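> mind folding the following:
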Amino acid sequence: MKRALQILSWLLLVFTIVFAQESERTPLFFDASSFSSVEERGVMRRELRGNVHMIKDSLDVTCDQAVYYPDSGIVIFRYNVVFKDPHRTMFADEVIYNEWTEEAFASTKIRVYQSDTLSVTSRTARYFERLNQGYLYDDVRIHELGRRVLLMGRLGFTDHVKEYGRVTGEPVMTERDSAGLLITRVKGDTVEYFGDRKTVRVTGKVRIERDSLIATGTFLEYLTADRMAVLTGEPEAIRADNHVVGDTIRLYFEKDEKLSRVEVAGNAVATSPADSGFAEPKNRMEGKLMTMWVDSGAISSVLVENSAIATYFVRDKNEKRGMNVTSGDRLRVFFDGRKISRIRVEGGTEGTYTPQRLVSTPEPKTTPR
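As a prediction, this is how the structure comes out:
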């Protein structure tokens, strides 16, 4: 008997909790040009047509047609659907909304706008907690409006509260300048956007294309507000015939979006052909830290620090003169066009000059006829 009373008390407690939750559930308020109720096989269905308007707390929904199933809490909104809450607005052709879980499954021409920061589009989407979080499917686009950054892919996820977005499935990140011209294109396995830090993160097989620069690696963080990109994971940067590798490559951009400086940290090596039109021989600079300044799309000077070594081939009016190897604590290399004009060495200076007749370089490869 005592056991039975305990079970009964427990059931009464559960019923009380459930009833309290049901009674606390916020009701839906509907308005429409026409309204009808139909019961089929014990299931109540309420149909609304023309200027449909629904309100629940701060959620405001309008559409052309709606069907409400009060027993399951399901509302199907169709045609010109507009979901609004105080922070964001969603447009779609159809939305299936669960008033109890507040999940929304939207389909066809989905567009979500959040103030002047983020916009999201996809073919279908499933949103949770009103419009706070959502999974996106097919032709996903997450657009950061302030910096004109766009993330594209087949699948996506967005957290509008945190201003976070992620795309996968052959994802691409693009950026445009103030005139709307495409200036940056980045590919990888996953592309993420962190709105609180104004940062784009790309992981996997990263490839950056910007102007004539191509850079590759496995991990990229692009700080859009600071106009700086950090590339790691065996990074390599290629611009025309110039190759740069190291442990970390940092790219800095000016306000006009042009590349202004490249920093290479850890086992930094830069190479470029000594003679135009030939792959060999190559001028080479190496050190623990390397900084390259770019002016009008060309390297103007390079600072190499910590165990710095420069190997370059001397040319005088295109005549081969020999090879110089210079080392020191710091090397400052200046360029005139694509050619080294002078080198300034600081600390522990050493230099070796080899006349041209003693220089051994690979013969240029030719294609047999």
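> rest of the way, CA atoms for contacts and neighbours
Fine.
> spatially central residue in this protein, please.
The structure's the chain has its C-alpha centroid closest to Val200; by C-alpha atoms, centre = their mean the separation is 3.9 Å.
> tell me which element that residue falls in.
Assigned by DSSP states H and E, Val200 belongs to strand 199-210.
> burial of the closest residue to Glu257 other than its chain neighbours, as a residue count?
Once flanking residues are discounted, Glu257 sits nearest to Asp177: 7.1 Å by C-alpha to C-alpha, 6 or more residues apart in numbering. Counted with other C-alpha atoms under 10 Å, residues neighbouring Asp177 total 15.
> same deal with Gly146?
12.
> and the one 10 residues further on, by the same measure?
Gly156 has 28 neighbours, counted by other C-alpha under 10 Å.
> one more, for comparison:
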Amino acid sequence: MSGIPSSFQKSAFYVVLLALLTAVMGQTGNQQSSGLELLHADLSRGVEENGIPLKILSGNVHARQDSLELFCDRAVYNQQSGEIHLRGNVRLYRGQDTLLAEEVRYFEENQIAVAEGNVHVFRPGQELRSEYLEYHYNTNQIRARRNVYLHDSDNRVYITARQGEYIPDADYSYVRGNAHLWRVDSTTTDTIHIFCRQQEYHFGESRRAVARDSVHIYQGNLHATCDSAVYQIEEDIIYLMSEPVAIQENNKMTGRQMQLILENRELKRIRIDNEARAVSLLDSLAKKQNTLEGREIILYITDRELHQIQAISNARSFYYLREQEEEQGINVASADTIKVFIKENALDSISVIGGSQGTYYPPDYKGKIVQE
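Model (predicted):
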């Protein structure tokens, strides 16, 4: 998609996951932990290395500590230090959590797993990936870095950033530094992208993303900017605050607040509140542009094309009239409501409703044109 910054690529970032311990996780930090149990291996032999006895395990290795189950293809267990090095198809399970990696070093005394290589952590409807991850099972704290991203699979939402926090039991994440959220639409053709410096994502019943600081939003041919935005996932509405600006093809919209209203991730309406203004550039060299203003403006979009603009309350318009590519003058109007109909990205007709006043200026008019 043109115009999207290069940060669309997965950003390497540092994520700290802090969570309250719950019954789902199967233990609390105050419980006394039992030692590591070696339950099965197809082959097991003892060796001594630098005076340290080691146990070499291979084939369907299975170990357990409390409610944590550990599986791999092969492992080396140092009973003296309480460290087991698992390699090959490593899987760790506890409650509803699953950790997968190419290799894991697990320290039974502190219950810490250090995972490397294609690390995945799964919870119902959520996923975390990285190349390096430390999972503190005794405190339910995770540190991950290198190519990390979060995935809310229930809503097709992905998040990347440089660093942040993720609290799974609180259904909350916070990231900062080139934060990027994207959500795939129903046809996977017009994915929503939200870029910002800081972002929160709430996984709870009211799923939402809160973007702050230098927010950029891309969807199809739309590019919007603002200082802060809230994306209500279930409602499929993005609320833009703090002087939002939206550009779609040759149309520019501004106001104090703005809403991007979607259906199945496809943009259907843009609503602008307070000091609402929509400008359509006709000729940049001649500085010709159509303008519509009002307390509220709603833009209606069908099949990704703008087809109607409606200004409500204290509406004012300034439009160049054309017919078959010939200029037909200028129409300046004010009314309670003004509706502008667009066809093939050009003005088709204007409807002025309630308390209307207007002035028509013919194409050969040479005097001063007064905008209402």
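> how close are the two chains, by TM-score?
Scored by TM-score structural alignment, normalised by the length of the first structure, the superposition of the two chains gives a TM-score of 0.79; 335 aligned residues with a C-alpha RMSD of 3.0 Å.
> quick check: the residue nearest to Glu257 of the first structure touching Arg148?
Yes. Under the criterion of C-alpha atoms under 8 Å, Asp177 of the first structure lies in contact with Arg148, with a separation of 7.3 Å.
> contacting residues for the residue mapped onto Tyr361 of the second structure from the first structure?
Correspondence of Tyr361 of the second structure to the first structure, assessed by TM-score structural alignment: Thr354. By C-alpha atoms under 8 Å, 6 or more residues apart in numbering, the contact list for Thr354 of the first structure reads Gly322, Met323, Asn324.
> scan those residues and report the most crowded one.
For the contacts of Thr354 of the first structure, the largest number of neighbours (other C-alpha under 10 Å) sits with Met323, at 20 neighbours.
> what strand or helix carries it?
In this structure, Met323 of the first structure sits in strand 319-336 according to DSSP H and E.
> A helix includes Asp169 of the second structure, no?
Yes. The assignment for Asp169 of the second structure (DSSP: H, G, I helix; E, B strand; the rest coil) places it in a helix.
> state the number of residues packed around it.
Asp169 of the second structure has 17 neighbours, counted by other C-alpha under 10 Å.
> please apply the same query to Arg239 of the first structure.
Arg239 of the first structure is flanked by 16 other residues according to other C-alpha under 10 Å.
> tell me the residue in the second structure aligned with it.
Checking TM-score structural alignment: Arg239 of the first structure goes with Gln248.
> name the nearest residue to its match, sequence neighbours excluded.
Using C-alpha to C-alpha, 6+ apart and skipping the chain neighbours, the partner closest in space to Gln248 of the second structure is Leu222 (4.6 Å).
> translate that neighbour into the numbering of the first structure.
Aligned counterpart of Leu222 of the second structure in the first structure: Leu213 (TM-score structural alignment).
> what about its match, distance to Gly246 of the first structure?
16 Å (C-alpha to C-alpha, to the nearest Å).
> okay, those two: which has more neighbours?
Counted by other C-alpha under 10 Å, Leu213 of the first structure and Gly246 do not tie: Gly246 has more neighbours, with 25 against 15.
> distance of the residue nearest to that one when sequence neighbours are not counted from Asn51 of the first structure?
Residue nearest to Gly246 of the first structure in three dimensions, not counting chain neighbours: Ala268, with 4.3 Å by C-alpha to C-alpha, 6+ apart. For Ala268 of the first structure, the distance to Asn51 of the first structure (C-alpha to C-alpha) stands at 66 Å.
> can you give me the buried ones in stretch 318-329 of the second structure?
Buried residues in stretch 318-329 of the second structure, defined by neighbour count with 16 or more other C-alpha atoms under 10 Å: Phe318, Tyr319, Tyr320, Leu321, Gln328.
> quick check: which element contains the match of Tyr361 of the second structure?
strand 350-355.
> quick one: contacts for the nearest residue to Arg357 of the first structure once chain neighbours are set aside?
In this structure, Arg357 of the first structure finds its nearest non-sequential neighbour in Gly322, 7.5 Å apart by C-alpha to C-alpha, 6+ apart. Residues in contact with Gly322 of the first structure, defined by C-alpha under 8 Å, 6+ apart, are Phe313, Val314, Arg315, Tyr353, Thr354, Pro355, Gln356, Arg357, Leu358, Val359.
> which one of those is nearest to Asp60 of the first structure?
Distance to Asp60 of the first structure across those (C-alpha to C-alpha) is lowest for Phe313, with 72.0 Å.
> sec struct for that closest one, please.
Classification of Phe313 of the first structure by three-state DSSP places it in strand.
> what lines up with it in the second structure?
Counting by TM-score structural alignment, Phe313 of the first structure lines up with Tyr320 in the second structure.
> next one: the residue nearest to that match when sequence neighbours are not counted from Lys252 of the second structure, what distance?
Excluding its sequence neighbours, the residue lying closest to Tyr320 of the second structure (C-alpha to C-alpha, 6+ apart) is Ile330, at 4.6 Å. In this view, Ile330 of the second structure and Lys252 of the second structure are 20 Å apart by C-alpha to C-alpha.
> equivalent analysis for Lys343 of the second structure, please.
Taken as C-alpha to C-alpha, the span from Lys343 of the second structure to Lys252 of the second structure is 17 Å.
> which one's more surrounded, these two?
Using other C-alpha under 10 Å, the more surrounded residue of Lys343 of the second structure and Lys252 is Lys252, with 18 against 12.
> so the more buried one sits against Ala276, correct?
No. Between Lys252 of the second structure and Ala276 there is no contact under C-alpha under 8 Å: 10.9 Å.
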